[in-house]
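> Okay, predicted coordinates and the sequence, questions at the end:
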Amino acid sequence: MSTCGTKAVSVIGFIGSVFSPWFAWSGRGDPANHCCVNVATYGPGGRFAMTDRGRQALRTSADTLQVGPSAMHWNGRELVIDLNEISGLPIISRVQGQITITPHALTAVELPLTPDGAHIWRPFAPSSDIRVDLAAKGWQWSGHGYFDANFGTRPLEDDFKFWTWGRYPTKVGATCIYDATRRDGTTLETAIAFDHDGQASIVSAPPRVAFERSGWRVKRETRADPGVTPKQVLGMLDAPFYARSAVQTQLNGEVVTGVHEALDLDRYASPLIKPILAFRVPRRRKWTFQDA
C-alpha cells in the first residue's frame, strides 16, 4: 500500500494457478502447465492481469521465478519483480514496470493450515518497504509491503469452507491473522505478531467481528477490540467468491490499517463460477523465450 493510502498493488506468482478455471478443468494434475503472474493495481487507473500460461512459459531457479514476460528475482536483499502483462476486461492495456520489496527482516515461520500439513503458509517478510515504478501516470510510489508464500497439495475448496486473512502494520512490526473454517468442522484461529527483526510470537487477538459485506455480498470479518467495528478504507478486488480490501480496525488498543481478504470456498466450488472466471483469466498455452 502507498504511504498516502490511496493506492495499492498485489502480485502473485502461481505454479498451479489456484483460481484458474483452466487448471481446475484440467484436473489439476500438471501444475507447471498452468502458471501465472497475477498483478492487480488498486486506485485511480487500476488494472487486473491474470493469464494462465503453459509449461513452455515457466522457468525457475533457486532465486528466480519467471512466467512468460514477467519475473520475480531474489537478489539476496530484495525481491525485484519485473512485470510485462496485459490487463483484462473492462480496460485492456499493458501493465509494465518494476516493483521492489525490501524486507525489514526475514522470518523462519511456517504455519500448517490443516493438521496434516497439506496447506502451508510461509510469511517470509510480514514487514517490508515497497517501491512501485510502473509505466502509467501516477504509478510511481512507495509505501509498506509484505512478502509471503502458500503451498498446497489439494484444492483449497476440498479442505476449507471459508477463510479470512489480514496483515496489519503495527508500531513494532506487523500482526498477521488467519481465521478459517475447515470442511471437517474444525477451525483455524491464529494471530502472529512479528517485530522489525523478524521475530514471531503467537499473540492473543480480540474476537472476530463482522463488518460490511463486499459488493458481491461475500461475508467479511476480522479481529477488533470490543465496541469497535472494522471498516473498509480502500476497495481492492471484489469477486463473487473473494474480496480484498484495505481495512481499519483496532487490535489491543492500537488502531491499524492493513490488507484484508475474505474467501468463500463454497462459492468458489460452484461449477457456475469457472466460466465467469474464464473471462478474466485467459489461457495462453504456448510461449517462446527470446533466448531459446
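Nice, thanks for sending it over. Numbering: from 1, shown residues only.
> rest of the way, CA atoms for contacts and neighbours
Will do.
> now do the same end-to-end measure for stretch 162-177.
Taking Cα to Cα, to the nearest Å, the first and last residues of stretch 162-177 lie 14 Å apart.
> who touches that stretch?
Residues from elsewhere that reach stretch 162-177 (Cα atoms under 8 Å, 6 or more residues apart in numbering): 126-127, 178-182, 189-196, 220-223, 254, 256-266.
> dropping in the other structure now:
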Amino acid sequence: MASDAMKEQMKNGQGFIAALDQSGGSTPKALRLYGVEEDAYSSEAEMFDLIHAMRARIATAPAFTGDKVIGAILFEMTMDREIGGKPSATYLWEDRGVVPFLKIDKGLADAADGVRLMNPIPGLDGLLDRAVAAGIFGTKERSVIDAANPKGIAENVAQQFDLAHAVLAKGLMPIIEPEVTISIPDKEAAEEILLAEIQKNLDKLPEGQQVMLKLTLPTKANLYAPLIAHPKVLRVVALSGGYARDEANAKLAENAGMIASFSRALTEGLSAQQSDEAFNAALAEAIDAIHAASIT
C-alpha cells in the first residue's frame, strides 16, 4: 500500500519536509519575498493563483524529489488543485516520490496564558475525509507558545493531542506543531515545559499509535532527544521559525536525529523574475544545504 511506503519514508527517509503551506494571512509576504508585489494582483483569487504557480514551480523543479525532500506540507487550496496535470498530492507522490501532508489548522486564537491556541476547525471531519480521498498521508496543525507559562503550555499541548486523536482516527498521521517563538526571553524555559507536556501526552497515546512532532529549533541542543527516541513518535522535524537559512541549518545540525521542515528558509533567494535555470539552481542549492543539515 502507498501509505505503508509513505510511512517507511517518513520514518527512515534521509531528507527533510518542505513546508509549502503559507495560508491567506502569510501569502502576501511569501509572494513579496518571491518578488511579486501586492500591486501584481487585485483579488484573493489572483493572489492564490500566483502562490500556486510558485508552489508548482518548486514541486516540478528537478531537485525537488524524494531523494532529499521526503515530504511536503500543502495548503488546502493546493490539495484541491493540480500540479503537472494531476491532483497535487498524487503528483507529489507518484512523480516526485514526496510524501504529501495537509495543513488543517485555521489560524490562531487570541493570546491567553502566554500561548495562542488553534482556532476551532469547522468541518474538520469532512476535511479529513477529503484528505484521505486525495491520497494525503498526514496533517499539520500549528499553535504558538509566547512565554514559559506552565498553564498555557499544558493547554496548548492538550489541544494539539485532542486534534491528533481525530486525525489518527481517520488513518492519517498528525504533525503536532506547538511553535515556540524564537524571540521570547524565556525560550529555553518554555522548551523545558513543552518537552515535559509532550512526554506526558505521548504516554497517554494508545499502544501502537504514533504522531510526528514539528518543533522550534531548541536553545539547548538535543533537548528533544527523548522525543526522537520515543516509540510513539514517528519523526521529529524542526521549523525554522524566522531564522535565516544558514542559521537554521547550523542549529539543526546540532540536533541529532531532527530533520528540517522549513518554509521561508527553503524559498529564501527564489524569485519570480529568475529564469527557470537560475530558479532551479537556487532551489537545488537550498535543498542541498537543508538536506545536509537534516542528515547530520
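Sure, I can see it. Everything quoted here is computed from the prediction, not taken from an experiment.
> tm score of chain vs chain?
Overlay of the two chains. TM-score (TM-score structural alignment, normalised by the length of the first structure): 0.37; 193 aligned residues with a Cα RMSD of 6.6 Å.
> ok so, going back, from the contacts of stretch 162-177 of the first structure, which ones fall inside strands?
The members of the contacts of stretch 162-177 of the first structure that map onto strands under DSSP state E are 126-127, 178-182, 189-195, 220-223, 254, 256-264.
> Are any of the residues you listed buried, and if so which?
Those of those that meet the buried threshold are 126-127, 178-182, 189-195, 220-223, 256-264, by 16 or more other Cα atoms under 10 Å.
> which residues in the stretch 1-150 of the second structure form strands?
For the stretch 1-150 of the second structure, the strands defined by DSSP state E, counting those that start in this stretch cover 16-20, 69-74, 82-83, 86-87, 99-103, 115-116, 138-145.
> just so I know, which of those lies nearest residue 7 of the second structure?
Proximity to residue 7 of the second structure (Cα to Cα) singles out strand 99-103 among the strands of the stretch 1-150 of the second structure, at 8.7 Å.
> Could you tell me the angle between the closest one and strand 138-145?
Orientation of strand 99-103 of the second structure against strand 138-145 (axes from the mean of the first three to the mean of the last three Cα atoms, to 10 degrees) gives an angle of 40 degrees.
> now for strand 99-103 of the second structure, which elements pack on it?
Judged by 3 or more Cα pairs under 8 Å, 6 or more residues apart in numbering; DSSP states H and E, strand 99-103 of the second structure is in contact with helix 2-12, strand 69-74, helix 76-79, helix 88-96, strand 138-145.
> Deepest-packed of the ones you listed, please.
Among those, strand 69-74 has the highest mean neighbour count (mean count of other Cα atoms under 10 Å), at a mean of 26.
> From the contact counts, what lies against it?
Counting contacts by 3+ Cα pairs under 8 Å, 6+ apart, strand 69-74 of the second structure packs against helix 2-12, strand 16-20, strand 99-103.
> can you tell which of these is closest to residue 291 of the second structure?
So among these, strand 16-20 is nearest, using Cα to Cα, at 6.1 Å.
> Go through the closest one and flag the buried ones.
16-20.
> Tell me the helices and strands packed up against that strand.
strand 69-74, strand 259-262, helix 276-294.
> Could you export these as CSV, including distance to residue 216 of the second structure?
Formatted as CSV, those follow (distance: least, Cα to Cα, whole Å):
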stretch, distance to residue 216 of the second structure
strand 69-74, 16
strand 259-262, 10
helix 276-294, 14
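> Residue 192 of the second structure: which of these is closest?
Checking these against residue 192 of the second structure by Cα to Cα gives strand 259-262 as the closest, at 19.8 Å.
> contacting residues around that closest one?
Strand 259-262 of the second structure is contacted from outside by 15-19, 214, 236-240, 252, 290-291, 293-295, using Cα under 8 Å, 6+ apart.
> List just the one of the helices and strands packed on strand 16-20 of the second structure that sits closest to residue 177 of the second structure.
Among those, strand 259-262 comes nearest to residue 177 of the second structure, with 10.8 Å by Cα to Cα.
> Which SSE is immediately downstream of the closest one?
Per DSSP states H and E, the first helix or strand lying C-terminal to strand 259-262 of the second structure is helix 264-267.
> Three-state assignment for residue 268 of the first structure, please.
Of the three states, residue 268 of the first structure takes helix under DSSP: H, G, I helix; E, B strand; the rest coil.
> From residue 284 of the first structure, how far out is it?
Going from residue 268 of the first structure to residue 284 of the first structure by Cα to Cα gives 23 Å.
> Looking at the two, which one has more neighbours?
Neighbour comparison, residue 268 of the first structure and residue 284: the larger count goes to residue 268, with 19 against 13 (by other Cα atoms under 10 Å).
> Please, where are all the helices along the first structure?
Counting by DSSP state H, the segments of the first structure that form helices are 21-25, 156-159, 265-269, 273-280.
> can you pull the buried residues of the second one?
Neighbour-count burial for helix 156-159 of the first structure, counted by 16+ other Cα under 10 Å, picks out 156-157, 159.
> This completes my enquiry, with thanks.
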